[in-house]
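[1] Here you go, sequence then predicted model.
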Amino acid sequence: MAPSILQNGGFALGLLGSSLLIAATAMNKWSVKDRQGDLLTSVYTYKGLWQDCETTTAGMTECRPLYGLLGFSGSFQAVRALMIIGVVLSALGTLLSIFSLQCLTMNKMEDRSKAKMSLTAGLMFITAGVCGIAGASVYANQIVSSFQITANNNYNNNYNNYGQGGFGGQYGGGMGMGAGIPTYTFGPALFVAWIGGGVLLIGGILKSLAFREMVKDEKPRYPGVVYKPQSHTKGEDHPLEGGQKYV
């Protein structure tokens, strides 16, 4: 496959994956409240990496910024760090991809230099994709663990309240029917991050393959060898075939 096709394809996928990763990092819906069994008058809450938000049935939305570093778990901080690293690397990789395109001529840059830039951009895309996928996976694992624990606690609370002849625990938090503590499930930002990470991986692989093709197409260059025949002047004897001499 032609290096230009691999380069252009890798650049397009890298640009798309970078945009998706930036969008996922900025989105607030990393985890959303599980609304199964909720009343229509219940509050809809969702969480992101930087804000926690809730929306009422009247359409009023209020968000609370998540300030500070010490008040959050290590896994949550790791997700933040992975997504920031992924965004930075994908942005730098996109910038390098622009300068490494063969269709762009700038200051008579050599093809080998463009090939190295293409490989560097490809490695950045791959690393950014891994960071995005890893960050979303860590966050999803925390949601699954929290969902199971909260669901078990709610079941036990409801069972105890029912056995005591009361339902006070069901409405204690104003979060809806059938659960004292709200449970959260996957938000759309997780899927955007997974898709963006996968697209970046594919784009990085294409950029790396473009480097291989660009190096392969280069012809080896050797220093020129100039042959200078010996000059023959009159009076010098130069043996030839048959014993003849130059005169």
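    Now that the structure is in, tell me what you want to look at.
[2] For the rest of this, base every contact and every neighbour count on C-alpha atoms.
    OK.
[3] what's the closest non-adjacent residue to the residue nearest to the spatial centre of the chain?
    When Cα atoms, centre = their mean is applied to the chain, the residue found nearest the centroid is residue 129 (3.1 Å). Distances taken as Cα to Cα, 6 or more residues apart in numbering place residue 197 nearest to residue 129, at 3.8 Å, with adjacent residues excluded.
[4] Alongside the first one, take a look at this:
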Amino acid sequence: MVSAALELAGFFLGLLGLLGSLVSTVLPYWENTAHVGSNIVTASGTVKGLWMECVTQSTGAFQCETFNSILALSSDLQASRALMVVSLVLSTLGLAIAVLGMQCTVCLEESAEVKKRVAGVAGCFFLAAGFMTLVPVSWTTNKVIQNFYNPNLPATLKFDLGDCLYLGIISALLSIMGGVMLSASFCEGQEGGGGPGRWHGGGYPYPAGGLPATRNTTNLQMGGMNVNSRGQTLVPTGNGSLGTVHGKPVAAGYDVTGYV
């Protein structure tokens, strides 16, 4: 069975991934002004994010302005917004579901199989959230690098990679790692094994308490003898009654399973 420590590690990695993705989504440090060319670096600079653009004045003042019109934004920025928001929602759902499915919690204790599957579902949510965070971060990183090395683009329009891009990549990897650890519960559910109610050694399944407490004692008529299901043979005696012979039932050179 997947250890509780592994599930806890996956839970906390997913939590760290959620916090990192939240910070990356809110803060505007996705693109920083690149000071390139022969000009001396000035004190002012511009940073851009998913929701706002901020400017640092030469006096040290920091002023931000949100993007007012959604329709005026580029398609890649709109897609990045949507993916990051969906990633946050999936991570939050994954945390809530993981609390129900982890072994260290008291929820769903009546069914170990259901508990494992719930933990695996939480891992799938973390995996999806990690990939959704990785897509817009990688997309923006590729765009910034291409624009930086574009010779036809003026130096004033070139940007460097912001801190939120690095944080987004790390957060996505943490969410994916946490999802893999929690999803290991699905792999364990496919293994045969020593849990209660499972089939043991290819035999018939019995409940956790072992063999059934009672058995039917249906009698089988074979020749001139009665054989019950407990392996006892009832044979006629001299006084007209039936006697019991313990052991394997035998009749006319044959037993119940075949030749003697």
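    Great, that's in hand. This one's a predicted model, so the numbers in the text were calculated from it and none came from an experiment.
[5] re earlier: sec struct for the residue nearest to residue 129 of structure 1, please.
    Three-state call for residue 197 of structure 1 (DSSP: H, G, I helix; E, B strand; the rest coil): helix.
[6] Residue 135 is in contact with that one, correct?
    No - look at residue 197 of structure 1 against residue 135 with Cα atoms under 8 Å: they stay out of range, at 9.8 Å.
[7] okay, these two: which has more neighbours?
    Shown here are residue 197 of structure 1 and residue 135; by other Cα atoms under 10 Å, residue 197 has more neighbours (31 against 27).
[8] what about the longest helix anywhere in structure 2, how far off from structure 1?
    Longest helix in structure 2 by number of residues (criterion: DSSP state H): helix 112-148. Following superposition, helix 112-148 of structure 2 is found to deviate from structure 1 by 1.1 Å on average (mean Cα distance after the TM-score superposition for structure 1).
[9] Apart from its chain neighbours, what residue comes closest to the residue mapped onto residue 198 of structure 1 from structure 2?
    Residue pairing (TM-score structural alignment): residue 198 of structure 1 is matched to residue 173 of structure 2. Nearest residue to residue 173 of structure 2 in three dimensions, chain neighbours excluded: residue 130, at 6.5 Å (Cα to Cα, 6+ apart).
[10] And residue 142 of structure 1, how far from residue 161 of structure 1?
    To residue 161 of structure 1, residue 142 of structure 1 is 28 Å away according to Cα to Cα, to the nearest Å.
[11] can you check residue 113 of structure 1 too?
    Taking Cα to Cα, one finds residue 113 of structure 1 at 72 Å from residue 161 of structure 1.
[12] the more surrounded of these two?
    Set side by side, residue 113 of structure 1 and residue 161 show more neighbours around residue 161, with 15 against 11, by other Cα under 10 Å.
[13] need the contact list for residue 88 of structure 1.
    Neighbour list for residue 88 of structure 1: residue 128 [criterion: Cα atoms under 8 Å, 6 or more residues apart in numbering].
[14] Wasn't it part of a helix?
    Yes - counting by three-state DSSP, residue 88 of structure 1 falls inside a helix.
[15] what residue of structure 2 matches up with it?
    In structure 2, residue 88 of structure 1 lines up with residue 89, judged by TM-score structural alignment.
[16] Tell me how far residue 216 of structure 1 lies from residue 104 of structure 1.
    Counting by Cα to Cα, the gap from residue 216 of structure 1 to residue 104 of structure 1 is 20 Å.
[17] do residue 6 of structure 1 as well
    As judged by Cα to Cα, residue 6 of structure 1 and residue 104 of structure 1 stand 15 Å apart.
[18] What of residue 204 of structure 1?
    20 Å.
[19] These two - which one has more neighbours?
    The neighbour count for residue 204 of structure 1 versus residue 104, taken as other Cα under 10 Å, is higher for residue 204 (32 against 12).
[20] about what we covered before: please report the distance of the match of residue 88 of structure 1 from residue 125 of structure 2.
    Counting by Cα to Cα, the gap from residue 89 of structure 2 to residue 125 of structure 2 is 9 Å.
[21] How about residue 106 of structure 2?
    Residue 106 of structure 2 is 21 Å from residue 125 of structure 2, where distance means Cα to Cα.
[22] can you pull out the helices in structure 1?
    Assigned by DSSP H, structure 1 shows helices spanning 3-26, 74-100, 111-163, 188-217.
[23] So which bit of structure 2 is the first one matched to?
    Against structure 2, the aligned range for helix 3-26 of structure 1 is residues 3-26 (TM-score structural alignment).
[24] Give the buried residues for the matching stretch.
    Neighbour counts over stretch 3-26 of structure 2 (16 or more other Cα atoms under 10 Å) mark 7-8, 10-11, 13-18, 20-25 as buried.
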